[in-house]
Structure formats: structure tokens, C-alpha cells
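[1] Okay, sequence plus prediction incoming.
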Amino acid sequence: MRTLIFIVAFLVTGLTASAAETKIMIRAKARDAKFIGSSLGGAHIIVRNKINRQILAEGNTTGSTGNTDLIMKGAKTRGTLITDPQTAGFLASIDISEPTFVSIEILSPLNNKQAQASVSTELWLIPGKHILGDGIILEIPGFIIDILKPRTHQYIALNSIKGKLFQFQANIVMMCGCVIDKNGVWNSDEIEVKGILKKDGQYLKDVILSLVSTNLFEGSDLLNTPGNYELTVYAYHEKSGNTGVDKVNYVVYE
């Protein structure tokens, strides 16, 4: 009996010992911009076994958005890294005993639900064969837009605004949190920002929003009649194909 127990224990120990730690660096990069890291709350990473959907690793990217010159301005040739040791990423450590086909899903930006996108890829992991350096980089398209004025479901007295220009405001950043400014790396002059106004469910007009300070866009228009209003603000960059949207509803009453 003792001999049988010893043999079983030996076999179990042998199976466990055959598993090898396999490291994989995973990064989320904003399209036409930098990496998503701690300053934006990170991107959420989930690594799953493709066959049984078991979660093998999960966590958030941490670190900096990276070196602007290296990412956005430097010449890129094969084998040239675009990250440094401080660049945001999530280092997954997975114990596997045989080649395993995995899926990697990224949800980002984690803390901005209206702009959150999901991207994924699939690949084979080989026991003990690490994927480091730049690692696996998944691209997140879009802009993060937060309408600041009017506020969601704000009630506005008609007599307080009638005959006056009502101001609309939106804060817009890249998906990595990188700033948008006039003549900056991300040039506001190249980005179309517009508000679409609806009243009582019917299209009313478009309102152009222009940059007034870093990331802050403003526009104005007359609101002369009461009703239930909806404002949709979008940003569009033709060169990169980046788009973003935010919406609010508000009420003008007599």
C-alpha cells in the first residue's frame, strides 16, 4: 500500500514539476497615441484558455504612457522597441505544461464607461517561452469625451437663458489621456468636434465646438423654447479614423 501511495505521489509531483512559468507582457496602446497606464486608471487585461475559457491571468496595466519621442516621432524599423522599462503594461505569469492556445482581451479605458472599448487577440503560449520587450500590443481606437455643460438631466429655466447664448462644453482627450492642443502632437485643428442638438426627439441643429484651452472645447447657441433636449458631442480625426461620442439629456422649462 505504501508503495502504491509513493508511486501516485511521484507521478503527481512529476506532473506538477513539468509545468513551466511563462511570462507575457501585454500592453494597451491608444490609436495614433501612447500607452494606457496608471494616469488613466489602466486598461483591464484578461487572459483565458481558449478551449475551456478558464482565466489564466487578470489585472490592470500600470506604468507611464511612454516616451513621446520614441512612440510618436522616432523612425520605426523592424526590431526597434517603442517601449522602455517605465512604459505601462501588464506582466502575466502563467504556469502551463504544454502549448496552450489563449485569448487576450483588453477593456479600456477602465474608468470611462462611455468610451470603453474591448479588443482581443489569440495566440499560442509555449511553456517557458516568454514574450517580453514590447510584448503583445493591442490598439484601442477612439477619443474619451466628457460633456461638462450642460450637466446630465440639468433643469434650466428659460427666463435665465432666453435671448442669450447658451454655452456647451466638452473635455476631450486621446484614449491614453494624452492632451489635445492647438499645434500640439495631437493638434486640435485636425479634429472635427461638433454637437448635435435634438429637441423632443427631433433633430434641431448642429453646433460647432472649438478649442478654448488644453482638451477643452466650447460652442454656443440660442435656446429659446422649452422642451426636452439631447446633446450628442462627437470628435472625428480623419487621418487616424479616431472617433468618440458622449451624450447628455437636459430640460429647458418655463
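    Perfect, I can see it now.
[2] CA only for contacts and neighbour counts going forward, please
    Fine.
[3] Give me the distance between residue 184 and residue 74.
    16 Å (C-alpha to C-alpha, to the nearest Å).
[4] can you give me the helices in the stretch 1-150 of the chain?
    According to DSSP state H, counting those that start in this stretch, the stretch 1-150 of the chain carries its helices in the segments 2-18, 68.
[5] Show me the one of those that comes nearest residue 132.
    helix 68 (20.7 Å; C-alpha to C-alpha).
[6] quick one: contacts of the closest one?
    residue 34 (C-alpha atoms under 8 Å, 6 or more residues apart in numbering).
[7] Return the distance of it from the chain's centre.
    Taking C-alpha atoms, centre = their mean, to the nearest Å, one finds the center of helix 68 at 18 Å from the center of the full chain.
[8] same thing with stretch 2-14?
    50 Å.
[9] what does stretch 66-73 give?
    18 Å.
[10] Show me which parts of it are buried, residue by residue.
    66, 67, 68, 70, 71 (16 or more other C-alpha atoms under 10 Å).
[11] same deal with stretch 180-192?
    180, 181, 186, 188, 191.
[12] Of all pairs in the residues you listed, which one is the farthest apart?
    For the buried residues of stretch 180-192, and using C-alpha to C-alpha, no pair is farther apart than 181 and 191, which are 10.2 Å apart.
[13] how long is stretch 206-214 from one end to the other?
    Stretch 206-214 stretches 23 Å from its first residue to its last (C-alpha to C-alpha).
[14] what sits up against that stretch?
    By C-alpha under 8 Å, 6+ apart, stretch 206-214 touches 168-169, 179-182, 188, 193-197, 217-221.
[15] Kindly report the same for stretch 227-234.
    145, 147, 170, 192-201, 243-253.
[16] number of nearby residues for residue 205?
    For residue 205, the neighbour count with other C-alpha atoms under 10 Å is 11.
[17] ok, then the element right after whatever helix or strand it lives in?
    Using DSSP states H and E, the element containing residue 205 is strand 202-208. Under the assignment DSSP H and E, the closest C-terminal helix or strand after strand 202-208 is strand 210-213.
[18] Show me what counts as buried in that next one.
    210, 211.
[19] Same check on stretch 118-138?
    So for stretch 118-138, counting by 16+ other C-alpha under 10 Å, buried means 125, 126, 127, 128, 130, 131, 134, 135, 136, 138.
[20] How about stretch 241-254?
    For stretch 241-254, by 16+ other C-alpha under 10 Å, it's 242, 243, 244, 245, 246, 247, 248, 249, 250, 251, 252.
[21] Please measure how far the first residue of stretch 45-55 sits from its last one.
    One end of stretch 45-55 to the other measures 11 Å (C-alpha to C-alpha).
[22] Apologies, that question was intended for stretch 107-127.
    End-to-end for stretch 107-127, by C-alpha to C-alpha: 26 Å.
[23] who's in contact with that stretch?
    Here stretch 107-127 has contacts from 19-22, 28, 36, 40-45, 95-106, 138-145, 175-176, 244-246, using C-alpha under 8 Å, 6+ apart.
[24] again, 7 Å this time
    Outside of stretch 107-127, the residues within contact range by C-alpha atoms under 7 Å, 6 or more residues apart in numbering are 20-22, 41-45, 96-106, 140, 144, 175, 246.
[25] here comes the other one, which I'd like you to weigh against the first:
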Amino acid sequence: MKQLFILLLLVSGLGSYAKETKVIIRAKARDGKFVGSSLGGAYIIIRNNLNNQILAEGKTAGTTGNTQLIMQTPLSRGGSICDDQTAKFEANIDIAEPTAVSITVYAPLNNRQAQTKVSTELWLIPGKHILGDGIILEIPGFIIDILTPRTHQYIPLHTIAGKPFAVQANMVMMCGCVIQKGGIWNADKIEVKGILKKDGQYIREVELSLIATNLFEGNFPITTRGDYELTVYAYDPATGNTGIDKVNYVVFE
């Protein structure tokens, strides 16, 4: 009984030392702004490295941030690129001793074909908050959605034979920021192409050009029936950002 009493005292003492520790996590698109509420947020999971226990989880919420501050103002040491509205997830974690944790971000949460997993590790010290800009994890890539043709669309050959077959795709930064001609995210700097296959065999590459904000279009001839697969990709050589979307459709007689 005496040993049990001592053990209970030790456990009780350890628990009384536990302190709330606040940590702000943000997800920022590479060469872009923050992943916030307008895009459905980024999902954050904080785990104890020792036993893999989830200490906190949730979504970032808030705005994509101040464009001028993030993209156009030179950053000095100790300077901030966030304001009070910039998207974040704030975790409140009770720990009794320094704890090694992993932080994993899934972003963007609601665009699965573009979703990226990014992680980092650090020590949390009881009661020592990480606030301000917090921990910022960079999310590389583009979000691409093929609009035309539609997934598993059946297209009669006689309706398209001898005509240019149009392909349309919508593309934004991983923060949802717009891509346009001559803009901060300049469409002229990004290579956007389609790779076309029929019955599993490569046929051609298709150039896509900007026709409206975020909207790219290209066309090519289709002369035979078959099972087609179209992959639209984007590549920015300056930043290394890439992205793809795929669609399958059927041309029949």
C-alpha cells in the first residue's frame, strides 16, 4: 500500500506540473499565400513522437493573408508576413515535460488530386508558446481541375470528327490565388500541357493556353473511337511547382 501511495503521489505531481502550451501552425503555398477558409483549409495533426499519440488536430481557418505583405514587401530578419486574419490552426497542448512532436499538414484539404502531405519535427517545452507567425509549412504545387471532357464521358465520334476537340482546365495556386496573364502569378511563366493516350498508348501532347483568369484551353483532333485518357499538367521552372489532373472518357461510333 505504501508503494502504491508513493506512486500515486508521483503521478499526481507530474500531472500538476503539466502546462498549457500554445502552438500556431500555418500552411503556405510555395510562391503563394496561405491556405485558409476560402479553400477549405489545411488539416493539421500534431503527434507525440514517442508513442504516436495525437496531441492536437484541426483545420486552418482565416484569410489567405495580405498580398502586398507576403508577395511584394522585402522580408527582414524577425519580420512578419502574417496579420491577425491570416489563416492558422492554434493548438493548446498540456505537457508536463519537453516533448518531441511531429507536425503533419495535409493541404489543400478539399482537393484530393492536388493534396500534399508535409511534415516537420520539433521540441515543445511546457508553457513555452510558439505564437506570432508560428510554424509555417510550405505546400508546393498547383490545383488543377479538368472541366472538359468530363470524367467517363461518352462522346459519339460523328459529333467531333473533323472538328477541333476542346480541352479546358481550371488551375489555381495551392492557396487558391489566381493565375492570370501578367499577374503576380503570371500564366506566361507556367507551362500547361495535356498528355493524351488512347487504349493505353501515347498519342500526342497538347498545348493549353490561358483564355480567362485561371482557365486554360487547348484542342486536338479525334478521328477514331477508343478509351481515352487525358493528363493535364502544369510546371513552373522558376519555383518547381507542379500539378496534374487526369480524366478518362470514351469515344464511340
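    Yep, that arrived. If you're wondering where the values come from, they're calculated on a predicted model, not measured in any experiment.
[26] what's the TM-score for these two chains?
    After superposition, the two chains reach a TM-score (TM-score structural alignment, normalised by the length of structure 2) of 0.96; 253 aligned residues with a C-alpha RMSD of 1.6 Å.
[27] Just the buried ones out of the contacts of stretch 206-214 of structure 1, please.
    Buried members of those, counted by 16+ other C-alpha under 10 Å: 168-169, 179-181, 188, 193-197, 217-219.
[28] Now for these: which two are most distant?
    179 and 197 (26.3 Å).
[29] Going along the chain, name the strands of the stretch 101-250 of structure 1.
    Along the stretch 101-250 of structure 1, counting by DSSP state E, counting those that start in this stretch, strands occupy 117-125, 131-140, 143-149, 155-157, 165-174, 191-199, 202-208, 210-213, 216-222, 227-237, 242-253.
[30] Output those strands in JSON lines; the columns should cover distance to residue 1 of structure 1.
    Shown next, in JSON lines, are those (distance: least, C-alpha to C-alpha, whole Å):
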{"stretch": "strand 117-125", "distance to residue 1 of structure 1": "39"}
{"stretch": "strand 131-140", "distance to residue 1 of structure 1": "45"}
{"stretch": "strand 143-149", "distance to residue 1 of structure 1": "66"}
{"stretch": "strand 155-157", "distance to residue 1 of structure 1": "80"}
{"stretch": "strand 165-174", "distance to residue 1 of structure 1": "67"}
{"stretch": "strand 191-199", "distance to residue 1 of structure 1": "76"}
{"stretch": "strand 202-208", "distance to residue 1 of structure 1": "82"}
{"stretch": "strand 210-213", "distance to residue 1 of structure 1": "80"}
{"stretch": "strand 216-222", "distance to residue 1 of structure 1": "77"}
{"stretch": "strand 227-237", "distance to residue 1 of structure 1": "73"}
{"stretch": "strand 242-253", "distance to residue 1 of structure 1": "68"}
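[31] Out of these, which is closest to residue 86 of structure 1?
    strand 131-140 (11.6 Å).
[32] which other helices and strands contact that closest one?
    If contacts are counted by 3 or more C-alpha pairs under 7 Å, 6 or more residues apart in numbering; DSSP states H and E, strand 131-140 of structure 1 sits against strand 20-30.
[33] For the strand it packs on, give me the average deviation versus structure 2.
    Here strand 20-30 of structure 1, set against structure 2 after superposition, deviates by a mean of 0.4 Å using mean C-alpha distance after the TM-score superposition for structure 1.
[34] Return the set of buried residues in that strand.
    20, 21, 22, 23, 24, 25, 26, 27, 28, 29, 30.
[35] Surely residue 251 of structure 2 is in contact with residue 222?
    No. Using C-alpha atoms under 7 Å, residue 251 of structure 2 is not in contact with residue 222; the gap is 8.7 Å.
[36] Residue 160 of structure 1: which of the buried residues of stretch 241-254 of structure 1 is nearest?
    Distance to residue 160 of structure 1, by C-alpha to C-alpha, is smallest for residue 252 among these, at 9.9 Å.
[37] Would you agree the closest one is in contact with residue 157?
    Yes. Assessed by C-alpha under 7 Å, residue 252 of structure 1 is found in contact with residue 157 at 5.8 Å.
[38] Burial check on residue 105 of structure 2, number of neighbours?
    There are 28 residues near residue 105 of structure 2, going by other C-alpha under 10 Å.
[39] got the contact list for the residue nearest to it when sequence neighbours are not counted?
    Spatially, and ignoring its direct neighbours in sequence, residue 105 of structure 2 is nearest to residue 44 (4.7 Å; C-alpha to C-alpha, 6 or more residues apart in numbering). By C-alpha under 7 Å, 6+ apart, the residues touching residue 44 of structure 2 are 57, 58, 59, 104, 105, 106.
[40] Kindly provide the distance from the fifth one to residue 160 of structure 2.
    According to C-alpha to C-alpha, residue 105 of structure 2 and residue 160 of structure 2 sit 44 Å apart.
[41] next one: the fourth one
    For residue 104 of structure 2, the distance to residue 160 of structure 2 equals 47 Å [C-alpha to C-alpha].
[42] do the second one as well
    When C-alpha to C-alpha is the yardstick, residue 58 of structure 2 and residue 160 of structure 2 sit 47 Å from each other.
[43] just to revisit the earlier point, from the buried residues of stretch 66-73 of structure 1, which is closest to residue 90 of structure 1?
    Out of the buried residues of stretch 66-73 of structure 1, the member with the shortest distance to residue 90 of structure 1 (by C-alpha to C-alpha) is residue 66, at 14.0 Å.
[44] Find the nearest non-adjacent residue to the closest one, please.
    Leaving out its chain neighbours, the residue that sits closest to residue 66 of structure 1 by C-alpha to C-alpha, 6+ apart is residue 87, at 4.6 Å.
[45] Ok, residue 103 of structure 1 next?
    Leaving aside its sequence neighbours, residue 103 of structure 1 sits nearest to residue 122 (C-alpha to C-alpha, 6+ apart; 4.3 Å).
[46] tell me the contacts of residue 93 of structure 1?
    21, 22, 23, 24.
[47] rerun at 6 Å
    22, 23 (C-alpha atoms under 6 Å, 6 or more residues apart in numbering).
[48] what about stretch 107-114 of structure 1, start to end distance?
    With C-alpha to C-alpha, one end of stretch 107-114 of structure 1 sits 12 Å from the other.
[49] Give the buried residues for it.
    107, 108, 109, 110.
[50] Would you mind checking which of those is nearest to residue 49 of structure 1?
    residue 107 (17.6 Å).
[51] how near is residue 91 of structure 2 to residue 133 of structure 2?
    14 Å.
[52] One more: residue 16 of structure 2?
    30 Å.
[53] go on, residue 74 of structure 2?
    Residue 74 of structure 2 is 16 Å from residue 133 of structure 2, by C-alpha to C-alpha.
[54] No further queries at this time; thank you.
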